[in-house]
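*Asks:* Sharing a sequence plus its predicted fold:
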Amino acid sequence: MLTVQQPVVGVAVQQPRAPDDYMGLAIFTTLCCFWPVGIFAILKARDVHKRTWQGDTSGASEASRAARRLSFIALAIGIVGLVISVIFTVVSIATIQVAINSTGYEDVIKEQPYTVEPSIVTWS
């Protein structure tokens, strides 16, 4: 008996690539930059996996863009806050230094050093 096997013709369906979730960036911006916006970025990044698993590729792409956008907003707020803090610190230190130099206290301190002499306290 002779058996002939027919060739199998199949169509390979390639799954669309899941969009990037930006979870690492969302966690970084939550911990290091501006946490209120970062939390929403983490939630959107989580939605990317959920929607991809459900087969909603357009929803996953939309959630990916939202996670990226929210992460960059949190990063920008964090950088602006850092720059403002540095400027405020430099201006404060410079103002204090000018105030100390303009009062002349350093001359008084140099001329009359403050010394504490021990005293004897007696109770009667």
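*Replies:* Arrived safely. Numbers count the residues shown, from 1 in each chain.
*Asks:* all contacts plus neighbour counts: C-alpha atoms, from now on.
*Replies:* Will do.
*Asks:* Three-state assignment for residue 100, please.
*Replies:* helix (DSSP: H, G, I helix; E, B strand; the rest coil).
*Asks:* if I look at it, how far off is residue 67?
*Replies:* To residue 67, residue 100 is 49 Å away according to CA to CA, to the nearest Å.
*Asks:* same thing with residue 57?
*Replies:* 15 Å.
*Asks:* buried stuff in stretch 48-67?
*Replies:* 48-49, 51-52, 57, 59-67 (16 or more other CA atoms under 10 Å).
*Asks:* Mark which of those are part of helices, please.
*Replies:* Using DSSP state H, the subset of the buried residues of stretch 48-67 located in helices is 48-49, 51-52, 57, 59-67.
*Asks:* Please identify which of these is nearest to residue 35.
*Replies:* Proximity of these to residue 35 (CA to CA) peaks at residue 67, which lies at 13.6 Å.
*Asks:* right, and the closest one touches residue 41 too?
*Replies:* Yes: contact criterion CA atoms under 8 Å: residue 67 and residue 41 qualify, at 4.6 Å.
*Asks:* In addition, the following structure is provided for comparison:
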Amino acid sequence: MTNPYGQQQQQPYGQQPQQFGQPPQFGQPQQPYGTPSGGMPAAPYGQPVQPGQPGQPQYPQYGQQAPFGQPYGQPGAVGQDIPDYKGWAIGCIFLFWILAIFAIMKSNEVNTYKMQGNLAAAQDASRQTRTLCLIATIIGAISWAIAVIMIIVAIVAANEAVDTLNSYNY
């Protein structure tokens, strides 16, 4: 039997190739899927694999140290010490939202590069995120300070205008 790509399909040992439109042969065991890809499993299906059998992976018991490096996601793992400054970038929305949007996008790039294993690009994106957040913080702090000073000046000017009007009324 051939598949649409012209390759010959393997039939399990002892079975005849089955043509389309023919009923299955009764009395013979049917194995519709053939052998599993990747070779035969170490243990038959339905039986639990016992640790310690030859050819089986050995896992450390609960509470024991892993035999190789730090597991992924643990403190000290490679690439986990690159900060993404996501909290700072989100907080910058209230300071200078235009730069904050770009800082959030760069922060997302840091995580993407870390997951891909590209630590140099993650470090570069982290540095750019920090720079954008710093600029947004400085501009936002100056803007808020100017806004507060302008509000105070407006209140004082309004009070003086009221006092001036009150003095003419007497």
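*Replies:* Structure's in. What do you need? Since the structure is predicted, the reported quantities are computational estimates derived from the model, not experimental observations.
*Asks:* what touches both of residue 67 and residue 41 of the first structure?
*Replies:* Residues touching both residue 67 of the first structure and residue 41 by CA atoms under 8 Å, 6 or more residues apart in numbering: 23, 26.
*Asks:* And the helices in the second structure?
*Replies:* Assigned by DSSP H, the second structure shows helices spanning 86-91, 97-116, 119-169.
*Asks:* any idea what residue 85 of the second structure aligns with in the first structure?
*Replies:* Superposed on the first structure with TM-score structural alignment, residue 85 of the second structure falls opposite residue 22.
*Asks:* so its match touches residue 69, yeah?
*Replies:* No: Residue 22 of the first structure is beyond contact range of residue 69, at 9.8 Å (criterion: CA under 8 Å).
*Asks:* more crowded one of the two?
*Replies:* residue 22 (21 against 15; other CA atoms under 10 Å).
*Asks:* what about the more buried one, distance to residue 78 of the first structure?
*Replies:* Going from residue 22 of the first structure to residue 78 of the first structure by CA to CA gives 17 Å.
*Asks:* Kindly report the same for residue 50 of the first structure.
*Replies:* Distance from residue 50 of the first structure to residue 78 of the first structure, by CA to CA: 28 Å.
*Asks:* And residue 64 of the first structure, by the same measure?
*Replies:* Taken as CA to CA, the span from residue 64 of the first structure to residue 78 of the first structure is 21 Å.
*Asks:* for the match of residue 85 of the second structure, what are its contacts?
*Replies:* Taking CA under 8 Å, 6+ apart, one finds 45, 64, 67, 68 in contact with residue 22 of the first structure.
*Asks:* rewinding a little: would a markdown table of the helices of the second structure with distance to residue 79 of the second structure be doable?
*Replies:* As requested, the helices of the second structure are exported to a markdown table (distance: least, CA to CA, whole Å):
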| stretch | distance to residue 79 of the second structure |
| --- | --- |
| helix 86-91 | 16 |
| helix 97-116 | 6 |
| helix 119-169 | 6 |
